[in-house]
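Student: With the input below, show me the fold.
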Amino acid sequence: MGEVKYTFIRKHTKKYTVKLLCSLLKVIRQGYYDWLKRRKSNRAIDSEMLIDDIRKIYTEFKGRYGSPRIALELCRRGKFTSKNRVARHMQQIGVAALPWRKKKVTSRKPSSEGVAENLVKRVFDTKVKHVLGVVDITYIPLQTGGFLYLATWIDVFSRKVVGWAMQARMTDQLVIDAFKQAIDKEHPRSVL
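Tutor: Predicted structure coming up:
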């Protein structure tokens, strides 16, 4: 019953004095002031309710929503707040949006079998033509979306592109085609 009386006093302190209201409702003034100290502010109560709503939306959308989307979802549900306030509360409770896009795998790690021995050992210098060649693969973005992959076969002696191939997919055949073009164009004789 004291809670109801204290709430009534708090609502009417702008019109009447606390002393008058306490005497009319037969409560002790010190008890009212102690209740005020224990009572949470409206802002603190709103913050607790907002944190509960943030947690619900965060779990409902499996952690994929950040503060802007959670604030928008709260507004859709009739609880208007800013994305900055949502961000502060998310940081306070230790939640953040998870990345939702899978990274596109552009290369594959080769298995141990089928890997050739490293004969070059990062020494890219030779005194004879057609002894050492290297391949470079790059991609060219298209205006329509997607990529074209370009493989170039370079003779280390002359630093000249001697073969190239282009495909819509990056496959082993891309490098093989560039190598075949280099062989057909240069006609190297066996040096061994």
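
Student: from here on, contacts and neighbour counts on C-alpha atoms
Tutor: Will do.

Student: what comes up buried for stretch 31-42?
Tutor: Buried residues in stretch 31-42, defined by neighbour count with 16 or more other CA atoms under 10 Å: residue 32.

Student: contacts for it?
Tutor: residue 6 (CA atoms under 8 Å, 6 or more residues apart in numbering).

Student: Can you get me a residue count around residue 155?
Tutor: The local packing of residue 155 (other CA atoms under 10 Å) involves 20 other residues.

Student: To compare against the first, here's the next sequence to fold:
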Amino acid sequence: MRPKEPAWEVALDQTFAAHKRRYGTRRLRVALHQQGHCLGRKALRTAMRRRGLRALQPKAYTPRTTDSTHGLRCASNRLLDQPPVVQANRGWVSNITYLPLASGAWACLCAFQDVASKHVVGWHVMATMPEELVTTALQRALLAQQPTAGLLVHSDRGGQYCRNTYQALLYRHQALRSQSRRGKCYDNA
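Tutor: Predicted coordinates for the structure are as follows:
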């Protein structure tokens, strides 16, 4: 005859299953304590090992925004040759970043920021990073600010900033394209 399992071990199995095998000893201890079972992590660890329970560890996902291996022609870094920009709408910088959503998915944000005032002059959010993300954000910035000819627009070497539509938009507004040097991530800081 098999001895009866302690109530806390039955609760351990149920709690572990209810949380889809994602709870480790720390969170299981809290959950069991809320159910009235006071025990330490060491006892939990021993019981989990004996029962063959092992918490799943989700792999960390770090999205990558810049793909500079696109084979397209990049512009030189014109910011290196310029004195610091002190007048609004003379220099803008841009970048793309990921935004984590509550659902666990990601959204992509492209923003253009004025170098002198530090204000975001245009932005756009999409689920993916096509060229349209960058061009829409730039169009919004150009419509809102209406800068004069000679505006310097700086970005990293991402493929979205090297495509024809983006370049044509800059050309129509008589803006100069500038991009970070290869392997110099701080050029765009």
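
Student: Please state their TM-score.
Tutor: The pair, once superposed, lands on a TM-score of 0.42 when counted by TM-score structural alignment, normalised by the length of the second structure; 97 aligned residues with a CA RMSD of 3.4 Å.

Student: just the strands in the first structure please.
Tutor: All strands of the first structure, identified by DSSP state E, fall at 133-141, 147-155, 160-167.

Student: what packs against the first one?
Tutor: What it means is strand 133-141 of the first structure. Contacting strand 133-141 of the first structure under the criterion 3 or more CA pairs under 8 Å, 6 or more residues apart in numbering; DSSP states H and E are the following elements: strand 147-155.

Student: at 10 Å instead, please
Tutor: Strand 133-141 of the first structure sits against strand 147-155, strand 160-167, helix 172-186, with contacts defined as 3 or more CA pairs under 10 Å, 6 or more residues apart in numbering; DSSP states H and E.

Student: How about the last one?
Tutor: In terms of contacts (3+ CA pairs under 10 Å, 6+ apart), strand 160-167 of the first structure is packed against strand 133-141, strand 147-155, helix 172-186.

Student: The same query, at a cut-off of 7 Å, please.
Tutor: Applying 3 or more CA pairs under 7 Å, 6 or more residues apart in numbering; DSSP states H and E, we find strand 160-167 of the first structure packed against strand 147-155, helix 172-186.

Student: looking at these, which is buried most?
Tutor: strand 147-155 (a mean of 20; mean count of other CA atoms under 10 Å).

Student: got the contact list for that one?
Tutor: Contacts to strand 147-155 of the first structure, defined as CA atoms under 7 Å, 6 or more residues apart in numbering, come from residues 130, 132-141, 160-170, 174-175, 178-179, 182.

Student: can you check stretch 136-146 of the second structure too?
Tutor: So stretch 136-146 of the second structure is contacted by 110-112, 121-124 (CA under 7 Å, 6+ apart).

Student: The residues you listed into JSON lines, with extra columns for neighbour count, secondary structure and distance to residue 25 of the second structure?
Tutor: Below are the contacts of stretch 136-146 of the second structure laid out as JSON lines (neighbours: other CA atoms under 10 Å; DSSP: H, G, I helix; E, B strand; the rest coil; distance: CA to CA, whole Å):
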{"residue": "110", "neighbour count": "21", "secondary structure": "strand", "distance to residue 25 of the second structure": "40"}
{"residue": "111", "neighbour count": "23", "secondary structure": "strand", "distance to residue 25 of the second structure": "42"}
{"residue": "112", "neighbour count": "27", "secondary structure": "strand", "distance to residue 25 of the second structure": "45"}
{"residue": "121", "neighbour count": "21", "secondary structure": "strand", "distance to residue 25 of the second structure": "48"}
{"residue": "122", "neighbour count": "22", "secondary structure": "strand", "distance to residue 25 of the second structure": "46"}
{"residue": "123", "neighbour count": "22", "secondary structure": "strand", "distance to residue 25 of the second structure": "43"}
{"residue": "124", "neighbour count": "20", "secondary structure": "strand", "distance to residue 25 of the second structure": "42"}
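
Student: Alright, that wraps it up for me.
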